[in-house]
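Asks: Here you go, sequence then predicted model.
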Amino acid sequence: MSDLSGSHALVTGGGRGIGRAIAASLRQAGATVTILGRNLATLNEVVAAGDAHHAIAADVSNQAGLAAAIAQAAARQPIDILVANAGAAESAPFGRSDAALFQRMMDVNFMGVVHAAQGVLPGMVANKRGRIVAIASTAGLKGYGYVTAYAAAKHAVIGLVRSLALEVASKGVTVNAVCPGFTETDLLEGSIDNIISKTGRTREQAVAELARHNPQGRLVTPAEVADAVLYLCGAGASAVTGQSLVVAGGEI
């Protein structure tokens, strides 16, 4: 396990699913962990359960609000690790995907990463130390039908990671992405419900429809994604930057 003692990690979307698993993993590795999200009550439950140290309510799509939250966290302790995990997914045929849908997906999934990175990067560069990990998706590396807006936003995240990594490569900061396949989370439950309502399939059939994308024939677990993040945050990944680490059973 990586030793992150003395580090301060900020995890957006840390109240549930992948974000919570990441927060817990970073804490177990010795980092002080601050989680951000829109629902403070949910975040406080994570802190009470021992999976994080501090919680701050913030919406990653609101640049000013997120900047204030990051400043509050950094005032407690300089931020060494950012895991930009907050995200949202909506599905619709392209012909019914209006500008508002595309904007929502970009605001949360892409601009949320931009805002968070811009908030922490000056401090990291000044300290010549930092890890930025964006939770993207296999949808950032390939296409899926009926999620054009989501896939476009996740592709944008990959481009951001590759370019920003080059800008800060000599400044002690690494920038990477983790790209999970379909993962057992509350977010995925929405996709399962959508399949059930539109196709009349059972829940087991809907899960199988998603799991078939994974050559291992299963869904990924949040803990597996957290392990990938933990690696990228550790000393052993100091020379790894600008990469997209896929956690998807061989799908990519």
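Replies: The structure has been received and is ready for your questions.

Asks: all contacts plus neighbour counts: C-alpha atoms, from now on.
Replies: Noted.

Asks: Burial check on residue 142, number of neighbours?
Replies: Other residues lying near residue 142 total 13 when counted by other CA atoms under 10 Å.

Asks: Enumerate every residue touching it.
Replies: 151, 252 (CA atoms under 8 Å, 6 or more residues apart in numbering).

Asks: Confirm that it sits in a strand.
Replies: No: using DSSP: H, G, I helix; E, B strand; the rest coil, the secondary structure at residue 142 is coil, not a strand.

Asks: here comes the other one, which I'd like you to weigh against the first:
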Amino acid sequence: MGVAHLARVAVPALLRRPQPRGGRFVDLASAAAHRGLWGLGAYCAAKHAVVGLVRGLACDLRDTGVNAVAVSPGSTRTDMLRATADLYGLPGLEKLADQQLTGRPLEPEEVAAVVAWACSAESFAVTGSVRHADGGFTA
């Protein structure tokens, strides 16, 4: 519900901006939104819901100058990835990146760069879609 609550607050604020407006609603989904993962069914469902909400929101924002985009990171070097490695009984988080074409976990700054682009004016043509920052996990 966090994404829905955020949208309820952020979108009206973006729409109050003067014309011609150019705002971005960007939220994080996950590579798990696009594939099932063992032991993480509820997480996959929640992230799939993020994608659905962003797509529907983009339709609602048609012709307003405000776009909605989801960014789906893959295995990123974070505390959450360490916890996932523990859940799977892996000795380290590096093994989780074996499914990514990059062959290594992503750094948070690499995912942040995709989010920053999605927030920029250059991303105007992208709305109602997902930017995969997953190291090729969903290729």
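Replies: Received it, and whenever you're ready, just let me know what you need. Computed from a prediction, not measured in an experiment: that's the story for all the values here.

Asks: For the second structure, which segments count as helices?
Replies: With DSSP state H, the ranges of helices along the second structure come out as 2-15, 41-60, 79-87, 108-119.

Asks: hey, which of those helices is tucked in deepest?
Replies: helix 41-60 (a mean of 18; mean count of other CA atoms under 10 Å).

Asks: Contacts for it, please.
Replies: Residues outside helix 41-60 of the second structure that contact it (CA under 8 Å, 6+ apart) are 3-4, 27-30, 32-37, 67-70, 127-130.

Asks: Which ChimeraX command selects the buried ones in those?
Replies: Filtering the contacts of helix 41-60 of the second structure down to the buried ones (16 or more other CA atoms under 10 Å) takes a single ChimeraX command:
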select :3,27,28,29,30,32,33,34,67,68,69,70,127,128,129,130
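
Asks: Can you tell me what residue 241 of the first structure aligns to in the second structure?
Replies: Aligned by TM-score structural alignment, residue 241 of the first structure pairs with residue 127 of the second structure.

Asks: Then residue 158 of the first structure?
Replies: In the second structure, residue 158 of the first structure lands on residue 51 (TM-score structural alignment).

Asks: Kindly report the same for residue 139 of the first structure.
Replies: Checking TM-score structural alignment: residue 139 of the first structure goes with residue 32.

Asks: What's the separation between its match and residue 38 of the second structure?
Replies: Note on residue 32 of the second structure: its distance to residue 38 of the second structure, by CA to CA, to the nearest Å, is 10 Å.

Asks: Residue 3 of the second structure touches residue 25, doesn't it?
Replies: No: if you go by CA atoms under 8 Å, residue 3 of the second structure and residue 25 don't touch, sitting 10.3 Å apart.

Asks: thinking again about what came up before, nearest residue to the match of residue 139 of the first structure other than its sequence neighbours?
Replies: residue 44 (5.0 Å; CA to CA, 6 or more residues apart in numbering).

Asks: before we move on, the earlier item: could I get the contacting residues of the match of residue 139 of the first structure?
Replies: 43-44, 47-48, 74.

Asks: Tell me how far stretch 8-20 of the second structure lies from the chain's centre.
Replies: 21 Å (CA atoms, centre = their mean, to the nearest Å).

Asks: got it, and stretch 205-212 of the first structure?
Replies: That offset, for stretch 205-212 of the first structure, works out to 23 Å (CA atoms, centre = their mean).

Asks: Buried ones in that stretch, by neighbour count?
Replies: Buried, per 16+ other CA under 10 Å, within stretch 205-212 of the first structure: 206-207, 210-211.

Asks: between the residues you listed, which is nearest residue 105 of the first structure?
Replies: For those, the residue nearest residue 105 of the first structure by CA to CA is residue 210; the value is 20.7 Å.

Asks: Go ahead and confirm that closest one touches residue 184.
Replies: No: between residue 210 of the first structure and residue 184 there is no contact under CA under 8 Å: 10.6 Å.

Asks: can you redo the helices of the second structure as CSV with distance to residue 137 of the second structure?
Replies: Supplementary listing: those in CSV, determined by distance: least, CA to CA, whole Å:
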stretch, distance to residue 137 of the second structure
helix 2-15, 24
helix 41-60, 14
helix 79-87, 15
helix 108-119, 14
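
Asks: Can you say which of those helices is nearest to residue 21 of the second structure?
Replies: helix 2-15 (7.7 Å).
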